[in-house]
Every structure is written in structure tokens, then in C-alpha cells.
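Participant: for reference, the sequence and a predicted model appear below.
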Amino acid sequence: MSASMRAVVVDQPGPPEALRVREVPKPTAAEGQVLIRVAAFGLNRSELHFRQGVAYSGSFPRIPGIEAAGVVEEAPGGEFPRGTQVVTMMGGMGRDFDGGYAEYVLVPARQVIAFTSDLPWHVVGAVPEMLQTANGSLTAGLDAREGQSVLIRGGTSSIGLAATVLAKLRGMTVYATTRRDAARPLLEVTGADHVLIDDGDIASRVRRIEPAGVDGAIELVGVNVMKDTLRAVRAGGTVCFTGMLSDQWTIKEFYPMDWLPNGVRLTAYSGEAGDLPAATLQAFLDAVAAGRATVPIGRVYRMHEIARAHHDMEAGTVGGKAVVLT
């Protein structure tokens, strides 16, 4: 009799209740693959889009989940010893092949990153995709330097909070936006120097504090506010388009001369596991363990609460990263 595992399966697009926990066969690793016993997995808006049926890729039925944290169960190619602490993310997880919403996940060895930490699993489980995206936005997206200023549009999102933590570790000045005044303490405790309540016009308020504009900005809200974000940045500065919390992804009539202020650069970032160096992951986890950095966890759930977790994510009430413990 083949071994089984508990997993969240979505048979076809639908509401959060389309996510069902059931017993499915436990995968077996072949050469070049790693079977990970999942301890925790973070939740992401891209999984929400997939579940709703509006994602640009993926097939059903499917175990969703673009990231996971746990320990190596099998690695036939010898890439990792059994019991190694690892994280994995992206690479088609949860769309093209079964993802992290399960007790075990099977992934290509190239998208597995090892680490060593005594942090609890609900903390580690929040980190991989959030850190990869925030780190990549600052490095590849903005080429951010120590002492520069950065505007994080969508500051209370998990990636926004992580970007604030990473920017402060670099000695940067952080401007973070939120639509809710009640979120101000969260942004301040995470390290934001200037909290701006987002009424659609952020550029003029940034320039009241920094008349020439900030050095860079990470756009996490979407194209509905990006024109204003571009205007908050100095000539020679950069806006990195990373997220779409508003679910507005495309610009219908994109006229660059109108959208782009003189000398302001626009880049984008969406990375893979290979874009997060193992040393960066380890250094961040060590910083958290030493109390120099925080992991902005909103809520921790159990697998049977997955529909509730997706409801909370849709409603925007998580207040940080949502994590599920298996």
C-alpha cells in the first residue's frame, strides 16, 4: 500500500471553500528532486489569484502553494542530507506541479535552499517568498545603497513590511504607505521613518519632506497608483514594480512620455528561488534570532483552517504574513 499524506486540493476555481483538505498519495523523489517534509508554508496573493481562476498559468486539480519550509525527507541525487532544514519556492510550484499546501512537497533540487536555525517553524515558514521578493526588489529592482531613501507603496503588505526591515538593516530612510491610520503603529514598530496615509496623492507629501524626491520606490499596490509613485522619485531614481495588491496589473493606454517623469527609471521584479542566495537567507534568519530584524507575521493557521485563511487574505485583515503550520 502506498503511503499517503494530508494536503489541500483545489479541484476547480472558486471561493475559499474550493480549498479542501484530503488524503492524497505521498510523492516519491527521483534523481534531481527533493522530497521535503513540510513544517510550515506561507500564504501569498498569487495563490489567491490561482484559486480564483484568474492566474496566468496553472492547471486543476492542484495542490496550491508557491513556497514551503521544512526538512529533507529524500534526495536521491545526494544534494542534501536527510534532515537538512530547507526552504523552497516558485519554479512552477502550486501551478504546474503540486505545491506547498501539504505535509510533503516534491521539487527540483535546484530550487531548494538549505539553512540552519533554531527559530520556530511558524517564523521560518513566513520568510522564503517574502524575503526573496523584498530582497530582490531592493537589489535587482532598485540597486539600493546604504543611506538612500525608499518609498514602499503598500507598506502593510507582508512584502512591504519585509522590505522595510531589509531597508533599515541597510541604514536606509523608509517612507511607508497605508490606507488605514490604525496600521500606523505596525509600520512604526517595523521601522518606517515616515508613515503616509494613502489617499492617492503620496508624491506631494513625500516632496514636502524630501523636496527632490526619494531615491527609489517599491510599487506593491498596482498600476492604479503607479503614476503618482513615479512622481515621488527624484530624477535618476528608480521605481520597481513588484506587486499588485489592487489586482490592477496592466496599463490600458500606456504613453511613456506622460507616465515617466524626466530621468525616473521604471523596473520590475519577480524572482525565483535562485534569486535568493543561501547566504542572504541565513544572514536574515540569524538577524531575526539576534533580535536585529523581525519577521512580520500577521496570523498563524492550521491546515484545516485554510479556507478561513484565504477569506482573511481576501479581506486584507491578516496584518502581515499569513503562515500555516502542518
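Facilitator: Arrived safely. Residues are numbered from 1 along each chain as shown.
Participant: from here on, contacts and neighbour counts on C-alpha atoms
Facilitator: Noted.
Participant: find the nearest non-adjacent residue to residue 214, please.
Facilitator: residue 233 (4.7 Å; CA to CA, 6 or more residues apart in numbering).
Participant: for residue 87, which non-adjacent residue is spatially closest?
Facilitator: Closest residue in space to residue 87, ignoring its immediate chain neighbours: residue 69 at 4.3 Å, by CA to CA, 6+ apart.
Participant: against which helices or strands is the host helix or strand of that neighbour packed?
Facilitator: Residue 69 is located in strand 67-74, with elements delineated by DSSP states H and E. Judged by 3 or more CA pairs under 8 Å, 6 or more residues apart in numbering; DSSP states H and E, strand 67-74 is in contact with strand 33-42, strand 85-89, helix 121-124, helix 128-136.
Participant: now those as CSV including distance to residue 52 and mean neighbour count?
Facilitator: Putting the helices and strands packed on strand 67-74 into CSV (distance: least, CA to CA, whole Å; neighbours: other CA atoms under 10 Å) gives the following:
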stretch, distance to residue 52, mean neighbour count
strand 33-42, 18, 27
strand 85-89, 21, 26
helix 121-124, 26, 22
helix 128-136, 20, 24
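Participant: structure two is appended below for comparative analysis:
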Amino acid sequence: MIIQKSDNLRISTFDPENFSFGNTFVDHMVICEFENGKWGEPKIVPYGPLGFSPAMMGINYGQACFEGMKAYKDKDGDVFLFRPEKNFARINKSASRLAMPEVTEEMFMDGIKTLVDMERAWIPHGEGLSLYIRPLIFATEEILKARISEKYMFAVVATPAKSYYTEPVSVKIAEYYSRSANGGVGFAKAAGNYAAAFHPTRLAMEEGYDQIVWTDDSTHQYLEESGTMNVFVRINDTIYTPPISEKILDGVTRDSFIQLAQSLQMNVQVEPISVDVVMEAQKNGTLREMWGVGTAVVTTVFKSFGFQNEKYDLPELSDEDSYALTIKNKLTSIQSNLCEDPFGWRLKVEKNN
């Protein structure tokens, strides 16, 4: 791997006690270009703008996908990735669906580990703190033709992260808009999936909600995801979450939550969840919790939900009584090396520089 170190390091200006998620970037990034049917040699270069034309195919025809993952620092300064092999598999699944070349395991894993190793000083330590890592693939060919691009870039950027939502949120169950459809790209982390969600989310926010619980496109009777998160519902002492499909993202945090809940002897049912079942549980008092999970948020508890112009409050549970927070605390303890990792999910990033 080619490494070009920056002559203008900004780490001295970083205040781990005062920063915003998503707009503070580490000093370096990974880039690798695809041309003539093959990937070139990956490079670590100073973070900064890249020169592209408005005719670049990625911004005209939407060939672009990404991943979200994190690195964590423990009290001894050791750094860990969390289940990176899942992100590697998923970015290639997304790339394949968008007719883009898959990246090699060496490009992905070595690029990320080298970048994280170089940027250890940027990783804040503490509850809810981490380094958010964004690998992405996008078409770079400069031509206005609606066809598969012949040039691409793989890149990795990273930003210090703190808790995304600090308070429980209010959500609206979708009755008209859908996030994805059968035969579409809902299972992929395609950039266009997020763009299409912004308008209905804005409409929900204008009604006083923070996010949307997406429902199926054909009947709007089954819960699918919430915002950019996988969704969970607890009725009595049973946790329900929809099965992954071509419409639902195979979330790394989702899979971790399911395995952790089962290890804690909680009853988990991976099956379709109808709005009617949620409403009936709300009426008879058995709806205990609803929450979303994802890499950026880890867990976001819902305080209320809206459906058919009515708003319903959810019970306020203590950390000990909440399944969502019990599982979250166990997960973050594993991620941050505060407890044993019986699943083998942590990957230590060795020091090489």
C-alpha cells in the first residue's frame, strides 16, 4: 500500500470534548481507482477534495454505495474494529446489485486497518464515543451515457463520533411513502436509498416527529425499517423484528442485537410485524417497547409513535427493565473492550507505525 503522509496534520486542533459528528475528518483517507477492468494499488493520502467533473457518472446515474462501521478505543489505548467482515461482505453485495466491481478483502481490510492505525489519536475514548468509518464505491467515468461506468473509486474516510440521538425519539408509521420495493435495492446501502427518504422524513418532521417507521410498499401493513435503522418491537416479553429481505438491510447491529438477546435468554421472533398487531398491543397494554438499531445510533428508543393522525405514548422504562437498553449496554461493552467477547466480534488493530 502506498502511503502519502500529510504535511499539515490537524489533530492538534481536535477537541474530543467539543466536536460534531460527521463534519470533522481525520487527516488521511484511503483511495483506490478502478480502470481497464481492474483495481489499482490502494493509497493512503491526505484527506481533502478530489477533482471530479459534473459529468461524473456516479452523480448522474447513481452508481454509488457505502458502508458504516466504527473503531473503538479502550482505557489502555488499544483500538478495535467491530465485525468488519460483515461490512466487507455487504459492500460487495451492494456493489454487485449496482453493477459495480467488487473490492478485494485485502483492499478493504488492510486499507481500513492501516488508516485506523495511523489515526489512533483521532479516536475519542469514553461512553458513546468512537471513530465512524465510511467506506464507499462510486462511478467516476466522465461521460453522459446511461450505461455501466468503466471507472470507479473506492475510498474510506473517517470522522470522530459521539451519540447520534441523546434522547428517545418520536416516530410516524408510514401510510403512503415507502423506502424500498420488491425487486429494488432496499437491501443494498445504495446512496439513492437515502436521498429518496429525505422528503417523506421532512414531512414527518413538520408534523412533529423525528423519524419514519417505513412500511411495505404494497399494503403498508407491515413494519420494515425506521429511518436508516432496523426496527424492533417488544410485546409483553417477546422481541419481534422483521426478517431481512430484498427490501430490508442486513444490519450488523441488528444481527448483533438478535444474537445478544438470545444469549440473554430473551425470546426473539424474526418474523413480519403487522401494524394491526402493534396497534392491538398498544390498545391492550402489552406493547412495551419499540426501538431502532444501526451503526451510527447503536440504539434509539422510541418514546411515541403516530398512526392515522393519532399519537401514542410508549411506556417509560428504567434501564434495568428495558430490553433495548439492556442489550445496548451489553453490545457497547463488547465493542469498547469492557467485557469478554464470547462471539469473537472484536478485531484488534495492531500498531504498525
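Facilitator: The structure has been received and is ready for your questions. In this text, all values refer to a predicted model and were calculated from it rather than measured experimentally.
Participant: what's the TM-score here?
Facilitator: TM-score of the superposed chains, computed with TM-score structural alignment, normalised by the length of the first structure, equals 0.32; 185 aligned residues with a CA RMSD of 6.8 Å.
Participant: thought the residue nearest to residue 214 of the first structure was touching residue 216?
Facilitator: Yes. Using CA atoms under 8 Å, residue 233 of the first structure makes contact with residue 216 at a distance of 6.0 Å.
Participant: give the intersection of the neighbour lists for those two.
Facilitator: Common contacts of residue 233 of the first structure and residue 216, defined by CA atoms under 8 Å, 6 or more residues apart in numbering, comprise residue 239.
Participant: for residue 293 of the second structure, give me its contacts.
Facilitator: Applying CA under 8 Å, 6+ apart, we find residue 293 of the second structure in contact with 229, 230, 231, 232, 253, 254, 299, 300.
Participant: turn the residues you listed into TSV, including secondary structure, neighbour count and distance to residue 70 of the second structure.
Facilitator: Rendered in TSV, the data for the contacts of residue 293 of the second structure read as follows (DSSP: H, G, I helix; E, B strand; the rest coil; neighbours: other CA atoms under 10 Å; distance: CA to CA, whole Å):
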residue	secondary structure	neighbour count	distance to residue 70 of the second structure
229	strand	26	16
230	strand	27	17
231	strand	24	20
232	strand	26	22
253	helix	24	11
254	helix	23	15
299	strand	27	14
300	strand	24	17
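Participant: including distance to residue 92 of the second structure, could those residues go into JSON lines?
Facilitator: JSON lines is the format used below for the contacts of residue 293 of the second structure (distance: CA to CA, whole Å):
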{"residue": "229", "distance to residue 92 of the second structure": "20"}
{"residue": "230", "distance to residue 92 of the second structure": "20"}
{"residue": "231", "distance to residue 92 of the second structure": "24"}
{"residue": "232", "distance to residue 92 of the second structure": "26"}
{"residue": "253", "distance to residue 92 of the second structure": "18"}
{"residue": "254", "distance to residue 92 of the second structure": "19"}
{"residue": "299", "distance to residue 92 of the second structure": "26"}
{"residue": "300", "distance to residue 92 of the second structure": "28"}
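Participant: which one of those sits closest to residue 170 of the second structure?
Facilitator: residue 300 (10.1 Å; CA to CA).
Participant: if I look at that closest one, how far off is residue 294 of the second structure?
Facilitator: From residue 300 of the second structure over to residue 294 of the second structure the distance is 9 Å, taken as CA to CA, to the nearest Å.
Participant: show me what the helix or strand where residue 233 of the second structure lies is packed up against.
Facilitator: In this assignment (DSSP H and E), residue 233 of the second structure forms part of strand 229-235. Counting contacts by 3+ CA pairs under 8 Å, 6+ apart, strand 229-235 of the second structure is packed against strand 223-226, strand 238-241, strand 287-294.
Participant: let's see 7 Å
Facilitator: Strand 229-235 of the second structure sits against strand 238-241, strand 287-294, with contacts defined as 3 or more CA pairs under 7 Å, 6 or more residues apart in numbering; DSSP states H and E.
Participant: closest one to residue 82 of the second structure among the ones you listed?
Facilitator: For residue 82 of the second structure, the closest of those is strand 287-294, at 12.8 Å, according to CA to CA.
Participant: doesn't residue 269 make contact with residue 240 of the second structure?
Facilitator: Yes. Applying CA atoms under 7 Å as the test, residue 240 of the second structure and residue 269 come out as touching, 4.8 Å apart.
Participant: who has more neighbours out of these two?
Facilitator: The residue with more neighbours, out of residue 240 of the second structure and residue 269, is residue 240; 20 against 16, by other CA atoms under 10 Å.
Participant: and the more buried one, what does it touch?
Facilitator: 232, 233, 234, 268, 269, 270, 271 (CA atoms under 7 Å, 6 or more residues apart in numbering).
Participant: among the residues you listed, which pair sits farthest apart?
Facilitator: Spatial extent of the contacts of residue 240 of the second structure (CA to CA) is set by the pair 234 and 271 at 12.7 Å.
Participant: those two - which one has more neighbours?
Facilitator: Ranked by neighbour count (other CA under 10 Å), residue 234 of the second structure and residue 271 place residue 234 first, with 23 against 11.
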